[in-house]
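Pasting the sequence and the predicted model now:
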Amino acid sequence: MEMDQAAAVFKLLGDRTRLTMMRILADHDCCVCEFVAMFDASQPAISQHIRKLKDAGLVKESRRGQWVFYSMNRQYEHFEFVQLLMEALPSQEEKFTELEKQGKRISCD
C-alpha cells in the first residue's frame, strides 16, 4: 500500500462517525435507519457518511427486498489493512444491544 493510499484511508476514517460506522460494519451489516437510531442523526447526514465510505470503496451495499444494507467491502484493494485497523478498535456491540432494547434493531423491516 502506498503512503498516499494509506493517508486517504486515514483521512476518511479520521471522522469519528465514519470510523465508528466502519467498526460496526466489521461485525454487522446495517441499514441507514439503524445508523440513524445509533447516532441520533438525520438520515441525510448518515447517507452522506455512507456515500463517502462507498465512494472510497470501503463499503458496499446489497438490496434485501426494498431495503439497502451496507457492509464492509471485503473485495476492497486494501481490505486487510482496514480490517487490521478495525480489529484494533473497541467493539461497538453495545450500540446493537441498545437498539434491541429500544426495539429499533432493523427498524426498516
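That came through, no problem.

hey, let's count contacts and neighbours off CA atoms from now on
Noted.

for this protein, what's the longest helix?
In the chain, taking DSSP state H as the definition, the longest helix is helix 43-55.

chain center to that helix, what's the gap?
9 Å (C-alpha atoms, centre = their mean, to the nearest Å).

Could you do stretch 70-79 as well?
For stretch 70-79, the separation from the chain centroid amounts to 11 Å (computed by C-alpha atoms, centre = their mean).

what comes into contact with that stretch?
1, 22, 25-26, 28-31, 57-62 (C-alpha atoms under 8 Å, 6 or more residues apart in numbering).

Report the separation between the nearest residue to residue 73 once chain neighbours are set aside and residue 49.
Counting by C-alpha to C-alpha, 6 or more residues apart in numbering, the nearest residue to residue 73 once its immediate chain neighbours are dropped is residue 59, at 4.7 Å. Distance from residue 59 to residue 49, counting by C-alpha to C-alpha, to the nearest Å: 11 Å.

Below is an additional structure, to be compared with the one above:
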Amino acid sequence: MLTEISQFYKTCSEPVRLRILNILLNNQKVCVCDLVTTLALQQSMVSRHLTYLKNADIVTVSRSGTWRYYELNTELSADKLAVLKILKTQLMNHEQCCADINQFKTSCCD
C-alpha cells in the first residue's frame, strides 16, 4: 500500500505529466495526437509519459481504429480523486497549464 501511494505521487510529480493531467482533468477523453499538438512535444515523449500514468492506474486507454484515447481512470479511489481535484485547482493558477487548456482542441481523430 505504501509503495502504491508513493508511486501515485511520484507519477504526478513530473512537469510533463502534470500538463497531461491538467488536460485530462479538463476533458473527458483525449487522443495522443491532440496532446502532441497542444504540448508541442514529440509523440514518443508524450506516449512515454502516458505509459507512466497508465502503469500507475491514473489513466486508462481505449482504441478506436488506429487512434488511442486516454482518460482518467473512473475507478480511482476517493482519496486519489481528491488529490487530483486539488491538483486541478492548483494547475488552474499556472500560466503554462492555462495556456495548454486554451490551446487544446480535439481535431485530428474525430
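Happy to help now that I have it. Note that the structure is predicted; figures quoted are calculated from it, not measured.

Which residues does the longest helix of the first structure contact?
Contact with helix 43-55 of the first structure is made by 12, 17, 18, 32, 33, 35, 36, 59, 60, as judged by C-alpha under 8 Å, 6+ apart.

Let's see that with 6 Å instead.
36, 59, 60 (C-alpha atoms under 6 Å, 6 or more residues apart in numbering).

Repeat that for stretch 11-26 of the first structure.
The list of residues contacting stretch 11-26 of the first structure from outside it, by C-alpha under 6 Å, 6+ apart, reads 71, 72, 86, 92.

I'd like these as JSON lines, with neighbour count appended.
Shown next, in JSON lines, are the contacts of stretch 11-26 of the first structure (neighbours: other C-alpha atoms under 10 Å):
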{"residue": "71", "neighbour count": "21"}
{"residue": "72", "neighbour count": "25"}
{"residue": "86", "neighbour count": "19"}
{"residue": "92", "neighbour count": "15"}
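
Rebuild those residues as a markdown table, extending it with secondary structure.
Formatted as a markdown table, those follow (DSSP: H, G, I helix; E, B strand; the rest coil):
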| residue | secondary structure |
| --- | --- |
| 71 | strand |
| 72 | strand |
| 86 | helix |
| 92 | coil |
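
Please identify which of residue 59 and residue 49 of the first structure sits among more neighbours.
Using other C-alpha atoms under 10 Å, the more surrounded residue of residue 59 of the first structure and residue 49 is residue 59, with 20 against 17.

show me what contacts that one?
The contact partners of residue 59 of the first structure, by C-alpha under 6 Å, 6+ apart, come to 53, 71, 72, 73.

Next one: it from residue 32 of the first structure, what distance?
Counting by C-alpha to C-alpha, the gap from residue 59 of the first structure to residue 32 of the first structure is 13 Å.

And residue 66 of the first structure, by the same measure?
The value you get for residue 66 of the first structure to residue 32 of the first structure, if C-alpha to C-alpha is used, is 13 Å.

Looking at those two now, which is surrounded by more residues?
Set residue 66 of the first structure next to residue 32 and count neighbours by other C-alpha under 10 Å: residue 32 wins out with 21 against 7.

any idea how far the equivalent of that one over in the second structure is from residue 49 of the second structure?
Under the alignment (TM-score structural alignment), residue 32 of the first structure maps onto residue 32 of the second structure. Going from residue 32 of the second structure to residue 49 of the second structure by C-alpha to C-alpha gives 11 Å.
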